[in-house]
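[1] Need the 3D shape of this:
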Amino acid sequence: MSKMDLEIPKNKHNIEIWKSIFSSQNLELLNDTYGSINLKEITDLTKSPSLFISDLILKLISFLKKYDFTLFERTILKLDNMLSTTLFVKSCSFEDIENIYTENVVTNELLLFCFLKKILDGEYEDVKKYVVIVNGILIQIFNSNKKLVYKLMSIFNTNLLFNEAIGLFISDLSKHYIQLIVDEFPIGWFSQEKDYRRKILESINSESENYIFLLILLYEKRRCYLSNCLINDKIGLILNNTLTDLCSCDLNYYLKLFEDEEIIAKLIEILNFIKFLDSEWCYSKVDYKNKFYVYYSDLLILSFAYKYKNLNDGEVKDLFKDVMYDDFIKEIIHDDDIGSLKTIEENLFGIS
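    Next up, the predicted model:
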């Protein structure tokens, strides 16, 4: 089937034909047509190479939306298969989605999911209103299918808007459900440009019980992840591995829950772990280096807590010089991570 431009019907008879094509009784026409055409475009919704969109079908749907939005709205609310729902939502702007969502009680999980995906695929300068509607969609999905929300944690794991909305979403959840959601968070490498998890914390009242509970859960999740990494001595770790994408959560954990003296004591403890690393039993050279990086990543995080609390402790400084200026540090630390050693020094000695 060759490409063709969509022409607006010239008379009432043709208009009725267009309306009948998109009536709820004829939705399967889309699927029948889909199977017979040459499919070329990758959908912006799924970004899956297995799902393509026909120019003709999209033009038909776009015409329906412009010609009779009420009919379009009534039709989209009745869709019950992934293909048709994806096609219709692809033709929607955010304003269309907002109108349909706010003017109707949308209970169709498939439609809500497609709305969510379309919104999250966008790029926005001001995300506030988008966060609110994403949060509303999450609440609706959660009320009908909690397991689907848990799955969304991995699907949209690296989406900044989604992480910000999740923070707003879990603000009012019970601790039981917060635990279940955190359990589904995949742990990834640290990236300063894509600090996704920080967005969760920014959306929650830092004085609330749920904020404190979340900090504890995320701190424990990182500790568990690092313990599992040490069990597998075949994988060599570097700093970004051990910092993980939860490092900003760990930093907030120390800032919120630790007294000044506890920060100092923890730093001294970590520096001593590194100093006496040779006395620990290690299965291999990789295991030895991995243990170093676990301690070293904690040292870096704690150095920022020390800095932000404006601490000044002589024992910490002396121990840092004794341990971290040793030649074995330069031998064990990866070349790409040398810069972080300078950062720790600046944090502890107040060098700007």
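
[2] going forward, measure contacts between C-alpha atoms and count neighbours the same way
    Will do.

[3] just the strands in the protein please.
    41-42, 52-53 (DSSP state E).

[4] looking at those strands, which is buried most?
    strand 52-53 (a mean of 20; mean count of other C-alpha atoms under 10 Å).

[5] that older thread, for Ser340, which of the strands of the chain is the nearest?
    In terms of C-alpha to C-alpha, the element of those nearest to Ser340 is strand 41-42, at 41.5 Å.

[6] And the helices in the stretch 51-200 of the chain?
    Under the criterion DSSP state H, counting those that start in this stretch, the stretch 51-200 of the chain contains helices at 55-67, 69-78, 82-90, 94-103, 109-120, 128-144, 146-155, 160-170, 175-183, 196-202.

[7] Export the ones you listed to JSON lines and append columns for distance to Glu331 and mean neighbour count.
    Listed next are these as JSON lines, based on distance: least, C-alpha to C-alpha, whole Å; neighbours: other C-alpha atoms under 10 Å:
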{"stretch": "helix 55-67", "distance to Glu331": "59", "mean neighbour count": "17"}
{"stretch": "helix 69-78", "distance to Glu331": "62", "mean neighbour count": "17"}
{"stretch": "helix 82-90", "distance to Glu331": "54", "mean neighbour count": "20"}
{"stretch": "helix 94-103", "distance to Glu331": "54", "mean neighbour count": "15"}
{"stretch": "helix 109-120", "distance to Glu331": "44", "mean neighbour count": "21"}
{"stretch": "helix 128-144", "distance to Glu331": "46", "mean neighbour count": "18"}
{"stretch": "helix 146-155", "distance to Glu331": "37", "mean neighbour count": "16"}
{"stretch": "helix 160-170", "distance to Glu331": "37", "mean neighbour count": "24"}
{"stretch": "helix 175-183", "distance to Glu331": "37", "mean neighbour count": "14"}
{"stretch": "helix 196-202", "distance to Glu331": "32", "mean neighbour count": "21"}
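
[8] mind putting the ones you listed in CSV, distance to Glu220 included?
    Below are the helices of the stretch 51-200 of the chain laid out as CSV (distance: least, C-alpha to C-alpha, whole Å):
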stretch, distance to Glu220
helix 55-67, 48
helix 69-78, 42
helix 82-90, 38
helix 94-103, 38
helix 109-120, 29
helix 128-144, 25
helix 146-155, 18
helix 160-170, 18
helix 175-183, 11
helix 196-202, 15
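
[9] I have a second one here; can you model it like the first so I can compare?
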Amino acid sequence: MPTTPRPLRKLGFLTIGLFDGADPRRGHESTLKIIELGERLGFDSAWVRHRHLQYGISSPLTVLAAASQRTSRIELGTAVIPLGWENPLRLAEDLATVDILSGGRLNPGVSVGPPMHYDRVKAALYPDTAETEDFGYARVRRLLDFVRGEPATDFSGTEGFEVFSDRVQPHARGLGRRMWYGGGSLRSARWAGEHGMNLLTSSVVKAEESEDFAEIQLSHIRTFRAHHPDGDEARVSQGLVVLPTDTASPAQRAKYEAYARQRLPRTATPQGPGRMLFAPDLVGPSAEIAERLFAHAAFREVDEVAFALPFTFDHEDYVQILTDIVTGLGPALGRRPAT
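    Down below sits the predicted model:
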């Protein structure tokens, strides 16, 4: 089997945290139990997606605050918070608070752009400023400044019995270096590098200079590192969908294969006006998945992964997949268990 020039250093997973609208607690509890399981199995990180006005996690930082009190070692990340829904100052306070509660384990991932279905939600989200809101990189820049300790006001000092700070409180030391950008384009990769962020890559990229997924993702990684102060040591995490079947039942294997087969057509050509290109899901024994990953040009450039769990599977499926990733796929990729 070929080897990767970057031994796998961090093994993570990503979950969307779906729930039944009639019983939302059960779904949220399942997500927390999956994160607890991830720590027990030895994963280095657990990441949650963000969904507004859907039956998925709408408040990832609240979920991760709860997870921080049930775990002690595993890193906790968001992949990603869409900043179009957020006030950067308020978000900076929440990020710092959860990071403090977790003992410095938070890895916030963010992205920019207008909120999904903006024309239908803008009256509720920004009733007075919908037409003037800036959903570009300046929103990330504001968030980074607040997280990194830049002044948020020109006032500080004592007023009566109250003491005021001109910076976001609490200040979480080190959080500024754990900020991630979820990018799928060359422009995003370059911007994240220039601003000292880490880069989250996923199973979706923008087909700009090619229609080969691995080639496109590789160009994003190299562009990011070429513009990052840390150069080749700048952190990149890759998030593909992998479904190892080492200990799966025959019914589970059939389910996983049908899921991947249903999604395969979208990987053939760029989709929609944005020309978004999707990576195929990887299903099979760990040894076969490892072989395919070692052949993936972008995977050979990273030493961190956050493999994405499918949206609609059952809790028992996630337990089997995560267990096989740690016991089968991780070792096949040269990863040593966390201590």
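
[10] care to give me the TM-score?
    The TM-score (TM-score structural alignment, normalised by the length of structure 2) is 0.27; 162 aligned residues with a C-alpha RMSD of 6.6 Å.

[11] how about the nearest residue to Ile166 of structure 1, chain neighbours excluded?
    Closest residue to Ile166 of structure 1 apart from its sequence neighbours, by C-alpha to C-alpha, 6 or more residues apart in numbering: Ile200 at 6.1 Å.

[12] wait, the one you found sits on Ala165?
    Yes - applying C-alpha atoms under 8 Å, one finds Ile200 of structure 1 in contact with Ala165, separated by 7.3 Å.

[13] re earlier: now do the contacts for the residue nearest to Ile166 of structure 1.
    163-168 (C-alpha atoms under 8 Å, 6 or more residues apart in numbering).

[14] quick revisit: out of the strands of structure 1, which comes closest to Ile344 of structure 1?
    It's strand 41-42; of the strands of structure 1, that one is closest to Ile344 of structure 1 (C-alpha to C-alpha) at 46.1 Å.

[15] From Glu261 of structure 1, how far off is the closest residue to Glu315 of structure 1 other than its chain neighbours?
    Once flanking residues are discounted, Glu315 of structure 1 sits nearest to Ile268: 7.8 Å by C-alpha to C-alpha, 6+ apart. Here the distance between Ile268 of structure 1 and Glu261 of structure 1 works out to 11 Å (C-alpha to C-alpha, to the nearest Å).

[16] what element comes up after the helix with the most length in structure 2 heading to the C-terminus?
    Across structure 2, the helix with the greatest residue count (assigned by DSSP state H) is helix 24-41. The C-terminal neighbour of helix 24-41 of structure 2 among helices and strands, as given by DSSP states H and E, is strand 45-48.

[17] in that following strand, what's buried?
    Residues of strand 45-48 of structure 2 classed as buried: 45-48 (neighbour count, 16 or more other C-alpha atoms under 10 Å).

[18] helices and strands around whichever helix or strand comes after it, which ones?
    Counting by DSSP H and E, the next helix or strand C-terminal to strand 45-48 of structure 2 is helix 60-68. Judged by 3 or more C-alpha pairs under 8 Å, 6 or more residues apart in numbering; DSSP states H and E, the packing partners of helix 60-68 of structure 2 are helix 24-41, strand 75-82, helix 88-102.

[19] repeat that with 7 Å
    Secondary-structure packing of helix 60-68 of structure 2 (3 or more C-alpha pairs under 7 Å, 6 or more residues apart in numbering; DSSP states H and E): helix 88-102.

[20] Compute the inter-axis angle for the helix it packs on and helix 60-68.
    Angle, helix 88-102 of structure 2 to helix 60-68, by axes from the mean of the first three to the mean of the last three C-alpha atoms, to 10 degrees: 10 degrees.

[21] Pull out the buried positions in helix 88-102 of structure 2.
    Buried residues in helix 88-102 of structure 2 (16+ other C-alpha under 10 Å): 88-89, 91-102.

[22] coming back round to it: out of the helices of the stretch 51-200 of structure 1, which is closest to Asn31 of structure 1?
    The closest approach between Asn31 of structure 1 and any of those, judged by C-alpha to C-alpha, belongs to helix 82-90 at 7.3 Å.

[23] what about Leu226 of structure 1, how many neighbours?
    A count of nearby residues for Leu226 of structure 1, using other C-alpha atoms under 10 Å, gives 19.

[24] Relative to Tyr219 of structure 1, how far out is it?
    Distance from Leu226 of structure 1 to Tyr219 of structure 1, by C-alpha to C-alpha: 11 Å.

[25] same question, Leu341 of structure 1
    Leu341 of structure 1 is 23 Å from Tyr219 of structure 1, by C-alpha to C-alpha.

[26] need the contact list for Phe349 of structure 1.
    Contact analysis of Phe349 of structure 1 by C-alpha atoms under 7 Å, 6 or more residues apart in numbering lists Lys317.

[27] which residues sit in contact with the residue nearest to Ile35 of structure 2 when sequence neighbours are not counted?
    Nearest residue to Ile35 of structure 2 in three dimensions, chain neighbours excluded: Ala46, at 6.2 Å (C-alpha to C-alpha, 6+ apart). By C-alpha under 7 Å, 6+ apart, the contact set of Ala46 of structure 2 is 12-14, 35, 74-77.

[28] count of residues packed around Phe328 of structure 1?
    10.

[29] Could you do the one 3 residues further on as well?
    Neighbours of Glu331 of structure 1 under the rule other C-alpha under 10 Å: 9.

[30] wait, what's in contact with it?
    Counting by C-alpha under 7 Å, 6+ apart, Glu331 of structure 1 has no contacts.

[31] Tell me where structure 2 has strands.
    Under DSSP E, structure 2 gives strands at 10-15, 45-48, 75-82, 106-111, 157-159, 162-164, 180-182, 198-201, 204-206, 236-238, 242-244, 276-278, 282-284, 304-308.
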